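S.K.: My questions concern the predicted model and sequence given below.
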Amino acid sequence: MLLDTYGRRAVDLRVSLTDRCNLRCTYCMPEEGLSWLGKPDLLTDEEIVRLVALAVGSLGVREVRFTGGEPLLRPGLVPIVAACAALEPRPDLSLTTNGIGLARVAGALRDAGIDRVNVSLDTLDPGTFARLTRRRRHQDVLDGLAAAEAAGLRPVKLNTVLMRGVNDHEAADLLAWAVEHGYQLRFIEQMPLDAQHGWDRTRMVTAEEILDLLRARFALTPEPAARGAAPAERWLVDGGPATVGVIASVTRPFCRACDRTRLTADGQVRNCLFATGETDLRGAMRDGADDAELAELWRAAMWGKKAGAGIDQPEFHQPERPMSAIGG
């Protein structure tokens, strides 16, 4: 198992398939983009499957989420999913995407074994979308959502980041739209993971502010089901069955229940989203390490996990890698 000194067990693996993205969201990266990893630095499809198989077969991982960058840009995505779906025991498989291109591959992903998708959507307004992402692809995202629903990748989840003075006025409209379409909406506090290192806590829309914006139109009651290790606090909307979630990584950190381990596109294990250190599995693997040696490296990486991310501490330092290079 992947245990740490605080008794937490990592059963949820986030696998970044690429650091590349076809959007340039203002809260994530600069307009000109970033210096992408070269192909030799990336894990091959076979290396990804080997490490996922190790995590599932030997380390107790039960859930695997493919992320990016934008994972739909990975040419071998569908075969990777199919190979991971064939593992025993079969892990729960999901995908986090910006939705661009999802309409073309939703059916193939379902057939390969993806169980559900999370799609990023910060606005219902095409103009605001263009300003936020620096791309005019709003309709492509809506088409991708519809295709995922039609393919049976349910529940289709929406991830939304609210920014003060930009799209925070849309909070209730986004929830009404999500409920109408049967999507599960989750608002995420903006985190200090931008490539520009320009995050400003005073400009972040907090969980409490998000809930106040929603309560102006909806009755919210805490979901009775236990939260467990889920990152989102969830509320019933107008008595249910629809729900809305808020991931308050900054103001209400949930580190004590964290059950995640992360693998970057270049084969580094990260024991926390905000970790400042990594463990290199790619180098060890290419130097001939067997599965037992790789498993021991992975266990050691997780054993050293800190009690919390420490965002509220004066000594907190933002990771050098931005979110696009870490994986969500």
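M.R.: That came in fine, so what should we check first?

S.K.: Only C-alpha atoms from now on, for both contacts and neighbour counts.
M.R.: OK.

S.K.: hey, where'd the strands end up in this protein?
M.R.: 12-16, 63-67, 92-97, 116-120, 157-160, 184-188, 220-222, 233-237, 243-247, 260-263, 268-270, 279-280 (DSSP state E).

S.K.: also this one, for the comparison:
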Amino acid sequence: MRTINTDLRDTFGRKHDYLRLSITDSCNFRCLYCMPDEPFTCTSSSEQMSNEEIFEISKVFVERFNINKIRITGGEPLVRNGFSTIIEKLASLNINIALTTNGVLLHKYFDLFQKLGIKDLNISIDSLDRSKFKHITKRDQFQNVWNNITESIDRGFNVKLNVVVMRGFNDNEIAAFTALSYQYPIEVRFIEFMPFSENAWEKDKVISIAEMLRIISEYHDYYKVQDNIHDTSRKYKINDKSKGFFAFISTMSHSFCEGCNRIRLTSDGKMKNCLFGADEFDLLKMFREGKDIENSIQKGILKKHKEKGGQFSDLETVCSKELVNRSMIKIGG
């Protein structure tokens, strides 16, 4: 007899209805905040979820636990072999499908996304300067990414630009990025630099939301926009003539753990109940052994900590050398 659908709630009463699904830990960029320096070894294809396993495990989350949104991440998801097949199968689940990408290959998939009704694109871009873009990504692809951003906007996609802000690298571009939210119907999201395994994180490189707002106030007036309970970003608008918004993902200085509704599944089939959590639950191993993964999913959610994986509480309590976690690319954006 089929079990009745149930919501996934942790011990703090938070309902989880949003799956962040990594389909690869391979990437055509080498951003230092996301992955260790080259050489970097990707997970072998035999250890990664197959196309069918991605669909079947995702289906359990949707049909058993009322997940209503899946965001596909990587690495860079568009480099995954069989990407079109994966996204077509996931779209058949009749839920909101979104994508996080570095944007360089987007032009190959615009038509497919529009055919499947996929509207939400988060595109990472950490500098508007070609030389700095090349420095951070180790690839000279700024113009290709920018062309795909503007085409995404022209085609009517819901575009969010993800900008990881690091002191001494791109903090002098905050005002220029903010100005894009006046010109284009997008959300420009400034992300505080976060610590992961071997990503050269330093506390002094983090620029808090308060400091970024001070910088912006020197160039633009702005006002606060109402946020939803599950929003990771805090939104602002320059003025009523602005076509878009600018926002902050202030994980380090002003967390949003209280309203978290997210679960993560890595490309090798491990469920993580928190981006910073050390706990992992091997759903792929159980699935391949023909075991019921539903119980492990529920147990995994019940082990979720109140904030930041139980490893730190705020910027001042972080000791990056003591954190137990993967590199960002191994988790999924």
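M.R.: Ah, there it is. Treat the numbers as computed from the prediction; the structure is a model and nothing was measured.

S.K.: still on that earlier bit, please name whichever of the strands of the first structure is nearest to L2 of the first structure.
M.R.: Closest approach to L2 of the first structure among these is made by strand 260-263 (8.4 Å; Cα to Cα).

S.K.: Which stretch of the second structure lines up against stretch 51-62 of the first structure?
M.R.: Residues 57-68 of the second structure are matched to stretch 51-62 of the first structure when aligned by TM-score structural alignment.

S.K.: What are the buried residues along that stretch?
M.R.: The neighbour-count check on stretch 57-68 of the second structure (16 or more other Cα atoms under 10 Å) flags I57, S58, K59, V60, F61, V62, R64, F65, N66, I67, N68 as buried.

S.K.: swap in stretch 236-253 of the second structure?
M.R.: 236-238, 242-253.

S.K.: Tell me the one among those nearest to D282 of the second structure.
M.R.: Taking Cα to Cα as the measure, D282 of the second structure lies nearest T251 of those, at 26.1 Å.

S.K.: May I have the residues that are in contact with the aligned residue in the first structure for that closest one?
M.R.: Matched across to the first structure, T251 of the second structure falls on S249, judged by TM-score structural alignment. S249 of the first structure makes contacts with I188, E189, M191, P231, as judged by Cα atoms under 8 Å, 6 or more residues apart in numbering.

S.K.: again, 10 Å this time
M.R.: I188, E189, Q190, M191, T206, A207, P231, A232, C255, A309, I311 (Cα atoms under 10 Å, 6 or more residues apart in numbering).

S.K.: what does the fourth one align to in the second structure?
M.R.: When you say that, I think you mean M191 of the first structure. Under TM-score structural alignment, M191 of the first structure pairs with M194 in the second structure.

S.K.: Likewise for the fifth one?
M.R.: Under the alignment (TM-score structural alignment), T206 of the first structure pairs with S208 of the second structure.

S.K.: Excluding covalently adjacent residues, which one is nearest to that match?
M.R.: Among residues not flanking S208 of the second structure along the chain, S253 sits closest, at 5.8 Å (Cα to Cα, 6 or more residues apart in numbering).

S.K.: What of S327 of the second structure?
M.R.: S327 of the second structure sits nearest to S197 (Cα to Cα, 6+ apart), 4.5 Å away.

S.K.: ok, now how distant is the one you found from C319 of the second structure?
M.R.: 12 Å (Cα to Cα, to the nearest Å).

S.K.: what about N159 of the first structure, how many neighbours?
M.R.: Look at N159 of the first structure: counted by other Cα atoms under 10 Å, it has 20 neighbours.

S.K.: Could you find the counterpart of it in the second structure?
M.R.: Checking TM-score structural alignment: N159 of the first structure goes with N162.

S.K.: residue contacts, the closest residue to its match other than its chain neighbours?
M.R.: Nearest residue to N162 of the second structure, sequence neighbours excluded (Cα to Cα, 6+ apart): S124, at 4.5 Å. By Cα under 10 Å, 6+ apart, the residues touching S124 of the second structure are 100-104, 145, 149, 160-164, 189.
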